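[1] here is my input; please provide its structure:
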Amino acid sequence: MILLQANQIARQFGAETLFENIQLEVSSQARIGLVGRNGAGKSTLLKIIAGIEEPDKGTITKTKNVTLGYLAQDTGLDSTKTVWEEMLEAFSDVRQIEKRMHELEIQISQTPPEDKDYETVLAQYDRLQQEFIERNGYGYENEMRAVLHGFQFDESFYDKPTHSLSGGQKTRLALAKKLLQSPDLLILDEPTNHLDIETLNWLEGYLQNYRGALLIVSHDRYFLDKIVNEIYEISRSKMQHFKGNYSRYLELKEQQLASQWKAYEKQQAEISKLEDFVAKNIVRASTTKRAQSRRKQLEKMERIDRPEGKEKSANFLFHIAKSSGNIVFQLENGAIGYNDHVVSEPINLDIKRQEAIALVGPNGIGKSTLLKSIIGEIPLIKGEERFGTNVTIGYYDQGQEELNHNKTILAELWDEHPTTPEVDIRRVLGSFLFSGEDVDKSISQLSGGEKARVSLAKLAMEQKTF
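    Got it, this is the predicted structure:
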């Protein structure tokens, strides 16, 4: 059964077309991945499909009574309600049925069997109980516990107000609530952000068994490989549909490009042959009619456009202004946390020049807290730290909070490096796929991925050693 169709959808920003002629179809139990480079319009299209934004052209049609659930990128729950209360809201309809059943139970116990309303009340109770069973009424609290456990929320979190949680925990809680709501079509924008490996594995298993349809934007190709069985790609303002998971999509894309080049080159050879015949024979009386025939053939030929090939990828390096000493950073017997509440200890680090270190661990263990403690944003609770000679720190904030949303891309870099020639600023931005008029876009207009590239471009300009 078709749940939703997008027909000839288009979105413009001023004179620029973000995408147009978008056709997309979602059937029940579909597993769809939406892919494309940063700024292609993936998140915008999801918002249009979810009914949050209106398209400039085209229509979205849905089956009657279909339920949609949409979770935006990095959305987090933030209220005075407890974790348990927030999750209970996902079952508000079921709980209303439960409440009405209790009322009827009391009414039945107080009504004699010979009363004229007794059978009517009993029949109403039977109908409600059947619906209650079908909607997992006797098991929804166990389902809540299972999903919360999957997202690393044990019973110690149940009575905590959501506003007291970390940013990553709020994001995971929002995703947990959306899963528990179990809409017919679940639309997820980058759901794997802020998930550790254990939670990601749990989410993959849960979504593989999800009873409804899924429409997912993700840059995690391994996640898409395990979840989706069809891909819609937005590229150069157009959309293409491919059957299979992400790896199969890449194979089909390569085959398609090879086929396009073969057809193009074959036609170019034919054109060259015809043009050569016309040039040599058009002025000769004996062959002019054949030359004119070839010319008409050329004029009527439907030309194949030159294949555009793959879109450009970012290509950059991080240079340093001045080399540091061999010792970069040392921490002995460190403890990190907030307001004397220790999150992790003991922490011992000995980082040397040119080492590449990955910091891994479960959600809430203190990875971001440690980084912020190293850069001095959050004080260490205890421990002795030491930076080496000529060590300068560059920090990438995953929330891009350091970006000024009122500035253009060019101004965001140039204002911090006013003595650098504009051509050099543009060269750096070009390596991060911002060229031409792109650099005049406002930061506020950018997608999450584009903002990430601006932050990385700023980091590259700083030429830090650590």
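
[2] CA only for contacts and neighbour counts going forward, please
    Will do.

[3] quick one: the helices in the stretch 51-200 of the chain?
    With DSSP state H, counting those that start in this stretch, the ranges of helices along the stretch 51-200 of the chain come out as 83-88, 92-109, 118-134, 140-150, 167-181, 197-208.

[4] so which of these is nearest Pro161?
    Pro161 sits nearest to helix 83-88 of all the helices of the stretch 51-200 of the chain, at 6.1 Å, using C-alpha to C-alpha.

[5] ok, residues contacting the closest one?
    With C-alpha atoms under 8 Å, 6 or more residues apart in numbering as the test, helix 83-88 has contacts from Met144, Phe157, Tyr158, Asp159, Lys160, Pro161, Thr162, Leu173, Ala176, Lys177, Leu180.

[6] so which of the helices of the stretch 51-200 of the chain is nearest Ile425?
    Across those, closest to Ile425 is helix 167-181 (C-alpha to C-alpha), at 33.0 Å.

[7] and that closest one, what does it pack against?
    Applying 3 or more C-alpha pairs under 8 Å, 6 or more residues apart in numbering; DSSP states H and E, one finds that helix 167-181 makes contact with strand 68-71, helix 83-88, helix 140-150.

[8] so which residue is dead centre in this protein?
    Nearest to the mean C-alpha position of the chain, by C-alpha atoms, centre = their mean, lies Glu190 at 2.5 Å.

[9] can you give me the distance of that residue to Tyr70?
    Going from Glu190 to Tyr70 by C-alpha to C-alpha, to the nearest Å gives 11 Å.

[10] kindly report the same for Ala10.
    Ala10 is 20 Å from Tyr70, where distance means C-alpha to C-alpha.

[11] please provide the structure for the following sequence as well, for comparison with the first:
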Amino acid sequence: MPEILLDSISFSFGSRLILDRVSLHVPNGERAFLIGPNGVGKSTLLRVLTGELTPDSGRIVSGPVPQHVPDPESFDGSVAQFLDSALKPFNELLTRFDQATEAMAAGDTHLAMEFDQLLARLNALDVWSLDARVNETLAGLGLVDFMGSGSNRMMQTLSPGQRARLKLATLLMMRPEVLILDEPTNHLDHEAADFLTGVVKNWNGPVLATSHDRSFINDTATAIYDMDITVWQELAKADGQKVVGLYRNAGDYTHYLLAKKTARAKHRQIHAAQQAEKRELHEHRRESMKIARGGVRVETATRKEKKFFTDRAAATSAKRTRSDDVRLERISEREIRKPRHYNLAFPSLKIDPGTGLAVSLRDATVAGRLLPVTFDLGRGEHLLVTGENGAGKSTLLNWIATGNAPEGTMNSGTLTRDDPVGVVPQTLPDGSIAGFDSERWQDGVGEAGKGILHPSMWSTPIVNLSAGNQRRAQFAVALAKQPALLIIDEPTNYLDLESMDALENALRDWRGTLIIASHDRWLIEHWHGRHLHLTSVHQSAST
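    The predicted model follows:
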């Protein structure tokens, strides 16, 4: 039976240790996901597993059988030629089977064993339905345009998203025994993601994947491997055990979130109990030192009695001190570090948002980009804007943010809204985006980052921050204005899973007026406020 089995894998880039004694076992039928902060080594582990990188130590006991999947980025040819190249082993099997069949029919019995082996292999790979599988997969992943005559399109004319989807489609068509996926839902719309979910849930063999798509993880995972093991390490230490590499949680993403929340609470409780016990023991030790001095009895005793009381006090003190030292040593062996979980939380509003309308929009229309939109949003209300690409979400948000319809367009409609407005756009800051003046760009966000960025990064130049921390810096700058209205376009972009969950909690708790636009299925499914869905101009025109 196929499986994935890694034994104590370590890997470094230069002097930086990325993977530290990682061991995992994904048996046949399990669908496991690697999760953890960006840069923790998820993709690196997959590349080690597939043979792209060689580990410094440890071994791959069992993993995927190497298969040739052409690189869409460098392939010089048409879509049809790309697929033919990827599926060549299947066609070669069919050719050999046809030759063996013809030879057997002609009376050559020497090929009987090879015939049986080829037939078993063809059945296992379900090559008989290959053509149907190709069409089903292309259609399911939104690549209908590349079927039939569309397969003559040259690969170099495809967009990066189309090439990524075609590579994923090819992998699914090949049906490897062990499926390895790295961020597979990138570039997929909801329908394509749903198709992939169905394929993965019915996969015959082990699956190991990484993803930032929480809905996809929740719908498909049977196990979560957490590569952020700090809390698990501390709990194991308190029990006299050890955790290295990663930590396995059975179940889907919802089960994982509950398990980690429970683990963090237990971490805080154990740390508090240990510190309380240490304080108690140190106080007991100080009392023992007072006893050692003999107290009032020694001071008032005669010369002959003084030695008796002094010796007895010293013995009592020594016994108590030894007992305290033993208990302190035992605590020290299992003492866990103070929880240092720097979550993402928004600062409180200094002024109550009050009552009345924060935004009033009437028949806002942009020709070719935004169909008429009308809504009122009360102060303190939260609004989620959804819609397919081309529905005008960013157009609408920019109109509200600037207070003006897009320049150079045919538009109509009226808008009134509160000031000031804090804005977080889809894209990361580049120095020209509002809020990031030259001083802030060079010197960091300063104390505006409180609760949003780790204090060690408050003075870090924005350009030197990771993408996830640049996103946090954008939140910090927008909130530093104490906005009456906060607008965020695709809030979970660039964030790791834990930051996404923390951000959604922060948004839910924020008492100000909020408008966000998002494609994030998990965020949409768990949204707490009002919801406005926009229809695409092109969809409307075609229906």
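
[12] identify the residue nearest the equivalent of the residue nearest to the centre of the first structure over in the second structure in space, chain neighbours excluded?
    By TM-score structural alignment, Glu190 of the first structure lines up with Glu183 in the second structure. Nearest non-adjacent residue to Glu183 of the second structure, counting by C-alpha to C-alpha, 6 or more residues apart in numbering: Ser211, 4.4 Å away.

[13] same thing with Phe91 of the first structure?
    Here the residue nearest Phe91 of the first structure, using C-alpha to C-alpha, 6+ apart, is Gln181, at 6.8 Å.

[14] residue contacts, that neighbour?
    Gln181 of the first structure neighbours (C-alpha under 8 Å, 6+ apart): Gly69, Ala90, Phe91.

[15] trace the last one over to the second structure, please.
    Phe91 of the first structure is assigned Leu87 in the second structure as its aligned equivalent, the criterion being TM-score structural alignment.

[16] name the nearest residue to Val423 of the second structure, sequence neighbours excluded.
    Leaving out its chain neighbours, the residue that sits closest to Val423 of the second structure by C-alpha to C-alpha, 6+ apart is Ile487, at 4.8 Å.

[17] hmm, Asp419 and the one you found touching each other?
    No. At 11.8 Å, Ile487 of the second structure does not count as touching Asp419 under the criterion of C-alpha atoms under 8 Å.

[18] who's more crowded, the two?
    Higher neighbour count among Ile487 of the second structure and Asp419: Ile487, with 23 against 14, using other C-alpha atoms under 10 Å.

[19] so where do the strands sit in the stretch 201-350 of the first structure?
    213-217, 230-235, 238-243, 327-338, 341-352 (DSSP state E, counting those that start in this stretch).

[20] can you list those strands in CSV and add distance to Ala452 of the first structure and mean neighbour count?
    Listed next are the strands of the stretch 201-350 of the first structure as CSV, based on distance: least, C-alpha to C-alpha, whole Å; neighbours: other C-alpha atoms under 10 Å:
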stretch, distance to Ala452 of the first structure, mean neighbour count
strand 213-217, 16, 23
strand 230-235, 20, 21
strand 238-243, 24, 16
strand 327-338, 26, 18
strand 341-352, 26, 14
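
[21] so which of those strands gets nearest Glu53 of the first structure?
    Per C-alpha to C-alpha, nearest to Glu53 of the first structure of the strands of the stretch 201-350 of the first structure: strand 213-217, 16.9 Å.

[22] find me the equivalent region of that closest one in the second structure.
    Under TM-score structural alignment, the match for strand 213-217 of the first structure is residues 206-210.

[23] tell me which element Leu5 of the second structure is part of?
    strand 4-13 (DSSP states H and E).

[24] which residues sit against that strand?
    Applying C-alpha under 8 Å, 6+ apart, the external contacts of strand 4-13 of the second structure come out as 17-27, 54-64, 178, 206, 245.

[25] got the buried residues for the next helix-or-strand element following that strand?
    Next along the chain after strand 4-13 of the second structure, taking DSSP H and E as the criterion, comes strand 16-26. Neighbour-count burial for strand 16-26 of the second structure, counted by 16 or more other C-alpha atoms under 10 Å, picks out Ile18, Leu19, Asp20, Arg21, Val22, Ser23, Leu24, His25, Val26.

[26] OK, contacts around Thr288 of the first structure?
    Shown in contact with Thr288 of the first structure (C-alpha under 8 Å, 6+ apart): Asn281, Ile282.

[27] now for it: what does it line up with in the second structure?
    Match for Thr288 of the first structure (TM-score structural alignment): Ser317.

[28] got it, and Asp276 of the first structure?
    Match for Asp276 of the first structure (TM-score structural alignment): Glu283.

[29] same check, this time on Gln256 of the first structure
    Taking TM-score structural alignment for the superposition, Gln256 of the first structure sits opposite Ala263 in the second structure.

[30] in space, what's closest to its match - neighbours in sequence excluded?
    Val231 is the one closest to Ala263 of the second structure (C-alpha to C-alpha, 6+ apart), at 6.7 Å.

[31] do Glu450 of the first structure as well
    Nearest residue to Glu450 of the first structure in three dimensions, chain neighbours excluded: Asn38, at 5.7 Å (C-alpha to C-alpha, 6+ apart).

[32] now the one you found, what's its secondary structure?
    coil (DSSP: H, G, I helix; E, B strand; the rest coil).

[33] from Glu308 of the first structure, how far out is it?
    Asn38 of the first structure is 18 Å from Glu308 of the first structure, by C-alpha to C-alpha.

[34] which one's more surrounded, the two?
    Asn38 (18 against 10).

[35] wait, that one touches Gly449, no?
    Yes. Between Asn38 of the first structure and Gly449 there is a contact at 5.1 Å, judged by C-alpha under 8 Å.
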